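A.B. asks: sequence-free structure coming up:
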């Protein structure tokens, strides 16, 4: 199993940051069949082969995910795509 652990700074107000995280989650849900749910300021997401969360903090997002065997081989591209999306949404 591979692990993704990304910390990304942001300067958005909490409501705006939460909305941006939700928009990303909605796209992942539609595109990859992810299921997501909020618990406080943490969005949990999962599907076969991946389980993780995005913790929304005042000045930082913390993305963690555990990748199953098949997705472990794609850890690099997955991590790169997460960083790209975070850069676009939380620049």
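C.D. replies: Done, it's in. Note that the structure is predicted; figures quoted are calculated from it, not measured.

A.B. asks: okay, CA-based contacts and neighbour counts for the rest of this
C.D. replies: Noted.

A.B. asks: scan this structure for its longest helix.
C.D. replies: What stands out as the longest helix in the chain, according to DSSP state H, is helix 14-32.

A.B. asks: what packs against the helix or strand just after that one?
C.D. replies: The element immediately downstream of helix 14-32 (helix or strand, assigned by DSSP states H and E) is strand 35-39. Packing contacts for strand 35-39, counted by 3 or more C-alpha pairs under 8 Å, 6 or more residues apart in numbering; DSSP states H and E, involve helix 14-32, strand 42-47.

A.B. asks: mean neighbour count, the ones you listed: which tops it?
C.D. replies: Per residue and on average, the most neighbours among the helices and strands packed on strand 35-39 fall to strand 42-47, with a mean of 18 (mean count of other C-alpha atoms under 10 Å).

A.B. asks: what's the angle between the next helix or strand after it and strand 42-47?
C.D. replies: For strand 42-47, the succeeding helix or strand toward the C-terminus, using DSSP H and E, is strand 50-57. Relative orientation of strand 50-57 with respect to strand 42-47: 170 degrees, computed using axes from the mean of the first three to the mean of the last three C-alpha atoms, to 10 degrees.

A.B. asks: another structure for you, compare them:
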């Protein structure tokens, strides 16, 4: 099982950061049938083959994900896409 662990800085207010993460979660749900649920400042996400979370912290996001056997082979492109979206949404 492969894992992804990304810490990404941001300068958004807590509310702006939460709204941006909500937007990302909506897109994940629509494109990949990912279920998402907030638990405080942590957005947990899950679907077959992957589970993880996005934790809102002051001035940074912490993204973790555990990839199942089939998705482990695609760790590099998945991680690159996560970083691209974070760069786009959290300048």
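C.D. replies: Received it, and whenever you're ready, just let me know what you need. From a predicted model like this one, the values you see are computed outputs, not experimental measurements.

A.B. asks: what's the TM-score here?
C.D. replies: With the length set by TM-score structural alignment, normalised by the length of structure 1, the two chains reach a TM-score of 0.99; 91 aligned residues with a C-alpha RMSD of 0.3 Å.

A.B. asks: so for residue 60 of structure 1, which of the helices and strands packed on strand 35-39 of structure 1 sits nearest?
C.D. replies: Among these, helix 14-32 comes nearest to residue 60 of structure 1, with 9.7 Å by C-alpha to C-alpha.

A.B. asks: residues contacting that closest one, please?
C.D. replies: 34-36, 41, 45, 56-58, 89-90 (C-alpha atoms under 8 Å, 6 or more residues apart in numbering).

A.B. asks: just the buried residues of those.
C.D. replies: Buried by 16 or more other C-alpha atoms under 10 Å: 34-36, 45, 56, 90, out of those.

A.B. asks: dump those residues to TSV, plus distance to residue 62 of structure 1.
C.D. replies: TSV is the format used below for these (distance: C-alpha to C-alpha, whole Å):
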residue	distance to residue 62 of structure 1
34	18
35	18
36	16
45	13
56	7
90	12
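
A.B. asks: and the two most separated of those?
C.D. replies: Greatest spatial distance in these: 35 and 90, 22.4 Å, computed using C-alpha to C-alpha.

A.B. asks: follow-up on the earlier one: for the buried ones among the contacts of helix 14-32 of structure 1, which one is nearest residue 7 of structure 1?
C.D. replies: Out of those, the one with the shortest distance to residue 7 of structure 1 is residue 56. That distance is 10.3 Å, counting by C-alpha to C-alpha.

A.B. asks: mind listing what the closest one touches?
C.D. replies: By C-alpha under 8 Å, 6+ apart, the contact set of residue 56 of structure 1 is 14, 17-18, 41-43, 62.

A.B. asks: again, but for residue 89 of structure 2
C.D. replies: residue 20.

A.B. asks: noted, bye for now.
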